[in-house]
Each structure stands twice: as structure tokens, then as C-alpha cells.
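S.K.: Sequence first, predicted coordinates after that:
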Amino acid sequence: MFRHSQLESVKAWIVRPAHAAMPLHARIQRAIRQLIVDGALGPGKPLPASRALARSLEVSRDTVEAAYAQLHAEGFINRRVGSGSFVAEMTEFASNRHLSQRDTLLRNQAPNLGKRGGAMFRSGGVREMLSPRPFAHGIPETRSFPLQLWERLERQVRKEVGAQTLLHGDPQGTAPLRRAIADYVNLERGARATADRILVLTSSQQALWLCANMLLDPGDRIFVEDPAYYGAGKAFDAAGLECVPVQVDRQGIVVDRIITEPRRAKAVFLTPSHQFPTGVTLTLDRRMALIEWAMRHQAWIIEDDYDSEFHYAGKPTACVQGLDPYDRTIYIGTFTKSLFPGLRIGYVVLPPQLVKPMTVARTLLDGHSAPMAQLTLARFMEGGHFGAHVRTMRGVYAQRLGVLADLLGKHLSDFLEPGIPAGGLQMPCVLTCDIPERTAIDAARRVGIELMGLSALHAAGDGKAGFLMGFAAYTPLEIEVAVKKLGNAFRTLAKL
């Protein structure tokens, strides 16, 4: 028979609200199994007769019999006619309460990862806020997204394509979406793309991972902007690459450093249309110089065009890929910034020779992107809705940028100097007071405001202290409330 404590443990497991969805016999079976796994019921120990346990638990005997039958089928107990039910001899689980000190230390030590796995874990990954608050960067406005239109297009896809959308998809991406993307980047970004050169992915981060692991080997050198996008740096570090920082000035990455560098690198990573985080645009002469450098050295240009749709002063500059006649540029785009983060669709425009290798590599990661979302997005683009949405949001974001700049001048001019960007979803601001960057970030977080520090984005951590302040996802009223809170927090720090 069970001891009183064991019986009470089973009763408690049965009535726990979290287990209410399970059938009663399954709850009893799980409760007894847990006693065995914990070592409370050791090998060879007898279980109560089904009739006696049913009476104690106030359930039918059939319910207990069903629980015992499942335990027997899983190998936790043996049943002998005329003798009863016993914990199986092979089931030698150690109780957590009886772990040796050595076992406890082994259990709590760092995981035994490989070098690449350890590098990924130490990087901390790339984490996004699930519920963004001012001034989290890189987040578009989603509350005004035309959701009803999207749902109508999705219903059309389900009606016309049917169960085909429930099956595996093409690893390269659905043909309609690849055609729509090629048409878009050719028209709006001056690219040289065809549908057969497009690879649809889940994100630009996945594209960076593929580039780092398919084009370069551990120990290879890659030039990166300084300061640089943190997600790219983490992807390259995890792949074991040697990142060589190259200064960014008002004209973008300083190309002379790359051209005159005696030690060769196999690639360069750029955000040329809207440099992250400074917001500067890479000049045409530097773009052409990089293209010639890549051709001469058979190196790759990895171009991340993460938010170029949103340009507020004049026309956006054509992408590097469209200027490159030698097919040495990999162009990365995403719909995370232009539509909504939950869509999880990005893409790359690849040189012809990389399409098959990259597509095969992608199958080792996640197989393919969801066909339903791809086909819906294709219709959204084909119907002109994507272009209309981008134009609308461009006006909204320009207004919000202006509101933020005005409010910073009014309430935080003693602390910050904003660098008003020509485009994008965030604005860099330099600290002009004696408050340490980390102290300011912590104070902002205490009043519900999120700021990304700028200094850590520099290779040596020696960049000017300041913040990246996102504005696209927040209404003018939300921006005003947040700026006033930030001003009060900084004034309080200045008095200390």
C-alpha cells in the first residue's frame, strides 16, 4: 500500500488545475509515474490493489485499472496475476533529494557545448521586445496595419489554393512571392533581380547566418562597419570569423582602409542606404570603389537594406547590388520593418552561382517559410497594397520623427544632441552631459522607457555615449509622455 504522504501526493496531482484537461485515469497514471521517477517508489515496491486505490481516491476501479495498464505498457510497473502490481526492477530512478554533491555540481555546471555553440550562447542572441515601449528601436507601427485587407487576401489564397498551402513549400520560396519581390526591388531599389535569384527566408538574421557559414570559414576575415549592427556582429562571431572594424564617417564606411589593408578579407558587411546606427548614406564613389575591390579580390559584399523604404529627405539611393556588374553582392531585405515583425519573411537577392548552395543550406535550418503567408504577401504586393502601405507609413513616420526631434529640443536639450536621420525607424542621440550612458539607460528603464546605448555598438566600446531612439511605433502623444518622463529622470540624475 501507499504511505499516507504518497497517497496525498497522488490526490494533490489529480486536483491540480493545470492537469484538469487530462482524463482522470491519465492524471492518476502521471501521478504514480512521478512517484517512481522521483524515487519515492523504488524498484520492486508493491502498488495498492486497484480496488483499494479506487476506494481511497473515490474513483471507479476501471479508472485505476486504466492507469495501471498504461504504466505497465510504458514499462514502469510489472503486473503478476494473483500477486498484484509492482514497480519494475529496471526502473532505478534516483530521487532528487538523494543526489550526491558531485551529481549536483555536474547537473548545475555550464552546458558542454562545442566551440561554435558556446560562441552562440555567449553572444546572448538577438532578442526583440515582445511588447515594445518607447523608445525601442526598429519596430514599425502595427496598430494601423490593414489587417482586414490582409485577412481577405488570405481567404482568397485558401479558397483558390486550398490544402496545397498545408504541405511543404519550395525551400527557395513560392514563385509568386519571388516574382513580386524581384519586381519591387528592381523598381524601388534599382536592383538587378529575377525571380530565380531570390531566396525567401524567415528574416535578415537568417540571411546573415547563411552568409557567415556558407561563404566564409572559421578564422576568415570580414570587414564590418564601426559602429555596426549588433545582429551581424553576433552572427559573424558565432561563425568563428575575424571581424575587422572599419570606421564610418559622414559619407559611410571609410573605403580607403579596406582598399589599402594588406591582409585580405573575404567579405565586407554594409548597411549603405541607412547605416546602422548613425543613419548616414554611403556615397556613390565609395560604393563603386567597393564593387571594384570585391571584383579584384573575389570577395563578397553583404548588403543589408533593412529599412530603406522609409526615406524622408529626397529619393533613396539605389542599392549596391544594382550597381555591381560582377555579381559579388548579396542583397538582404526584410518585411519585418516595412510590414510587421510577426510576418517572419525576409529575402536575399543572390548571385546566380549562390542560389543552389544557399537554398540547400537553408533546408538544414528550417526547410521553408510558410506557404500561406508567402502567397498572401505576394497578393498584397501584386495588388499595389504594399506600395500604398509604405507610402502611408512614410508620411506617418516622418511626422513622428519631427515630433520627437521637437520634443527633445524642448525637454532634453541640456542632456542630448539628436542626429536627425534622413530615413529609418530610429534616431541616434549623443549624450552631451556628464551622466554615464549605462546610468541613463537604467534610469530610463525604471520609468518605463527603453533606450539602446550607442557606445557598445563600436568595436572597442569607445564611441560617443548616447542612445538609439525608435519613434516609428509610437504615437505623438506616446512620444510626448515618454520624453517628459525621460526629462524628469535625467534631471533627477543631474541633481545627484
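M.R.: Here it is on my side, so go on.
S.K.: can we go C-alpha only for contacts and neighbour counts from here?
M.R.: Will do.
S.K.: Surely E225 is in a strand?
M.R.: Yes - counting by DSSP: H, G, I helix; E, B strand; the rest coil, E225 is found in a strand.
S.K.: Presented hereafter is structure B, for comparison with structure A:
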Amino acid sequence: MFRHSQLETVQAWLAHPAHAAMPLHARIQRAIRQLILDGALGPGKPLPATRGLAQSLGVSRDTVEAAYAQLHAEGFIDRRVGSGSFVARMGEFTAGYRRPTREALRRNQAPNLSRRGNAMFHSGGVREMLQPRPFAHGVPETRAFPLQLWERLERQVLREAGTQALHHGDPQGLEALRHAIADYVNLQRGARATAERVLVLTSSQQAMTLCANMLLDPGERIFIEEPVYYGARKAFDAAGLECVPVDVDRQGIMAQKIIDDPTGAKAVFLTPSHQFPTGATLALDRRLALIDWASRHHAWIIEDDYDSEFHYAGKPTACVQGLDAHDRTIYIGTFTKSLFPGLRIGYVVLPPQLVKPMTVARTLLDGHTASIAQLTLARFMEGGHFGAHIRTMRGIYAERLEILAGLVRRHLSGLVEPQVPIGGLQMPCLLTGDIPEQEAVLAARRVGIEMLGLSSLHATGKAQAGFLMGFAAYTPEELEAAVLKLAGALKAVRRS
């Protein structure tokens, strides 16, 4: 029979709430297995008879029999007719098995990552709030999304595609969606796209990671905007690239510094239509100069057109990719901001020579994008619903931006100066008082408000103190309540 302590171990497994979903025989089997692995039951030791153990545990004999049968099948015990069940002698490999010491456990819990793995881990990743709160940036309004229309289109897709929609999809993306994307970016963004050049992905972040790993080797240089979207810098850092920051002024990235740089670089990352976070638009002469630079140096332009749909003053500028006759520009877009984050569909428009390499590379990451979502989105775009939704949201967002700017001027005067953008989903603000940026961000967080400090987007430490205020996902009433909370929090910091 088991010693009292061993029987208590098995009884504890049966009673533990964490094991409640596990069948009784599995709990008994796992408990005995752990006793064997811990050395509490050594090789050759007899196990209790099934009838006796069943009585001790208050279960049926069949339950104990099922546990023993599984232990025997896994090689933990031997069963001898007429003699009973015994802990198996499992050979040299397990003869020295001992329960790990606390020190050994501590060593084993160290990640022991590769250099690239360490870079990815210590970057902190790119994580979004599951339930955004004011003033989280880059979040669209989802409460106004035509969900019933989307559901109806999805039902149509399932009726027509049937079980075919449940199979693996084309890693480049389904043709219907690639055609819809090409038509859209050609018409609305002035791109030079065809369905054959579109690669459907899960996000713009995935696109940047692919570019970083497929186009450059570790140690090679890439020019980035200063300030820059943090997800881009993290993708490039994790790939082992040397990021070279180039200042941004009111006309976008200062292209002449790239052209005059004698050391050279293999690529430049741009948000030319609406620079993140300043909101600047890259001037036409600088666009053309960078296209010429990329052609002469066989370099790449990585263009992130992340929220160009939401332009509130005049007509948006055409994308760089549409001007590039040399096919050196990779154009990145996403539906996360224009529709809803849970859709998880982004895309790239690639130079012809990159389509096959990039498509093969993405199969190593996630295989393909979900087919049902792709087919539904294609139908949503083909039916004109995407354009209608964008027009509706553009009006809503423009109104909310105006309201937020007015609220900041009214309630945060002397503390914050709004830098009202001509587009996008967030407004940069500069701290004009004597409150340090980090203190302002932490004070806001203590009252339930989320803001991104501008200094985190700069590599050179030259940032003026401030933060981004997302406005798109919040009603006028929510914006006013949040601004009043923020005003109280900042004034409290200043008094202290």
C-alpha cells in the first residue's frame, strides 16, 4: 500500500479545483505519475491493489483500473498477472532523475534567448489595449461599424463558398480581395497596383517585420523618421538593423540628409501622407528626390500609409509608390484603423520582383490570412460599403478632432498646447507648463486616462515634452469627461 503521505498526494490531486475538469481516472494517473517522477515511488516498488486503492480514495475499482492501464501504456508501471503492479525500471536515462532543486529551477526559468530573441523580448513588443480608454491613440470608432451589414455579407460568403472557405487559403491572399485592394489604392491613393502585386497579411506590423528580415541583413543601415512610429523601430531593431534617425520638419523627412549621407543605407522608412506623430505631409520635391535616391543606390522605400483615409483639410496627397517608376517602393496598408482592429487584415503592394520571395516568407510566419474574413471584406469593398463607411467616419472624426482641440484650449490652457493635425486619429499636444512629460503621463494613468508620451517616439532625445491624444473612438461626452479628469490630474501635479 501507499504510505500515508503518498495517499494524501493522490487525494489532493482529486480534490484540487484546478483539476476539476479532468476525469477521475486521469487525476489518479497524473498523481501517481508525479510520485514516480519525484522519486517518491522508486523503481520496482509495488502499487496498491486496484480494489484497495479504490476503497481508500472512495472511487470505483474501474476508475483505478483505468488509471493503472494508462500508466502501463505510458511505461511508468509494469503489470504482472497474479503479482500486481510495480513501478517500472526505466533504464539509465531515468535512473538519475531527481526532483529539480530550487536553484536548478531558477536556472531553467531563465529565457536563454538568441540575440534576436533578446532584442524582440526587451523591445516590449507592440501591445494594444484590449479595452481602450481615452486618449489611447490609433483606435477607430467601432460602435458605428455596420455590423449587421457585415454579418449579412459573411452569411452570403458562407452560403456560396461552403466548406471551401474552411480550407487553407492562398498565402498571397484571395484573388477577389487582392483585386479590390488594387482597385481601391489606385483610385483613392494614386498607386500603381495590380492584384498580382498585392500580398494580403494580418497587419502592417507583419509587413514591416517581413521587410526588415527579407530586404536587409543584420548590421545594415535603414533611415527612419525622427520621431517615428514605435512599431517600425522595434521591428527594425529586432531584425538587427542599424536605425539612422533623420529629422522631420513641416515638409516631412529631411530628404537632403539622406541624399548627402556618405555611408549609405539599404532602405528608408516613411509615413509620407501623414507623418506619425507630427502629422506632416512629405513635400513633392522630397518624394521625387527619395525615389531618385532609391533608384541610384538600389535601395528600398518602405511606405506606411497607415491612416491616409482620414484627411480633414483638402485632398490627401497621392502615395509615393504611385510616383515610383523604378519599382523600389513597398507600400503598406491596413484595415485595422479604417474598419476595426479585430479584422486583422493588412496588405503590401510590392515591386514585381518581391512578390514571390515575400509570399514564401510569410508562409513561415502564419501561412495565410483567414479566408472567410478576406471574402467578406472583398464583398464589403466591391459593394461600395467600404467607401461609404470611410466617408461617414471621416465626418465623425473631423468633428471629434475639432471638439477635442476646443476642450484642450478651454480646460488645459497654460498647461498644454494642441497641435491640430489635418488628418489621422490622434492629436499631438505640447506641454507648455513646468510638468515633466513622464509625470503628466503617469498622473493621467492614475485617473484612468491613457496617453503616449512624445519622447518615446524619438531616438535622439531632442523631443519637446508632450503626448498624443487619440480622439476617434470617443464620443464628445467621453472626450469632455476625460479632458476634465486630465485637467484635474495635471493641476494636482503642478501644485505638488
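M.R.: Now that the structure is in, tell me what you want to look at. Quick caveat: nothing in here was measured; it's all calculated off a predicted structure.
S.K.: which parts of stretch 112-119 of structure 2 are buried?
M.R.: Judged by neighbour count using 16 or more other C-alpha atoms under 10 Å, the buried positions of stretch 112-119 of structure 2 are A119.
S.K.: Any chance you could list what contacts it?
M.R.: D237, A238, A239, G240 (C-alpha atoms under 8 Å, 6 or more residues apart in numbering).
S.K.: The closest residue in space to the last one that isn't next to it in sequence: neighbouring residues, count only.
M.R.: Excluding the flanking residues, the one nearest G240 of structure 2 by C-alpha to C-alpha, 6 or more residues apart in numbering is P218, at 4.4 Å. Around P218 of structure 2 there are 15 other residues, counting by other C-alpha atoms under 10 Å.
S.K.: related to what we said a few turns ago, which one (most neighbours) among the contacts of stretch 112-119 of structure 2?
M.R.: Most neighbours among those, by other C-alpha under 10 Å: A239, with 25 neighbours.
S.K.: quick one: that one from V81 of structure 2, how far?
M.R.: From A239 of structure 2 over to V81 of structure 2 the distance is 61 Å, taken as C-alpha to C-alpha, to the nearest Å.
S.K.: for T50 of structure 2, same thing?
M.R.: In terms of C-alpha to C-alpha, T50 of structure 2 sits 13 Å off from V81 of structure 2.
S.K.: more neighbours, those two?
M.R.: T50 (20 against 6).
S.K.: how near is T278 of structure 2 to F467 of structure 2?
M.R.: For T278 of structure 2, the distance to F467 of structure 2 - C-alpha to C-alpha - is 11 Å.
S.K.: Looking only at neighbour counts, state which of these two leads.
M.R.: The residue with more neighbours, out of T278 of structure 2 and F467, is F467; 28 against 23, by other C-alpha under 10 Å.
S.K.: ok, then the element right after whichever helix or strand that one is part of?
M.R.: Element membership for F467 of structure 2 (DSSP states H and E) is strand 466-470. Scanning forward in sequence from strand 466-470 of structure 2 by DSSP H and E, the next helix or strand is helix 476-495.
S.K.: Identify all contacting residues around that following helix.
M.R.: Counting by C-alpha under 8 Å, 6+ apart, 134-135, 400, 403-404, 407-408, 411-412, 415, 434-435, 439-440, 443-444, 447, 449, 471 sit against helix 476-495 of structure 2.
S.K.: That one vs strand 466-470, what angle?
M.R.: Put simply, helix 476-495 of structure 2 runs at 160 degrees to strand 466-470, going by axes from the mean of the first three to the mean of the last three C-alpha atoms, to 10 degrees.
S.K.: residues contacting R328 of structure 2?
M.R.: Each residue near R328 of structure 2 by C-alpha under 8 Å, 6+ apart is listed here: I291, A294, S295, H298, A299, W300, I301, P351.
S.K.: in the stretch 101-250 of structure 2, which spans are strands?
M.R.: In the stretch 101-250 of structure 2, the segments counted as strands under DSSP state E, counting those that start in this stretch are 198-201, 221-226, 242-249.
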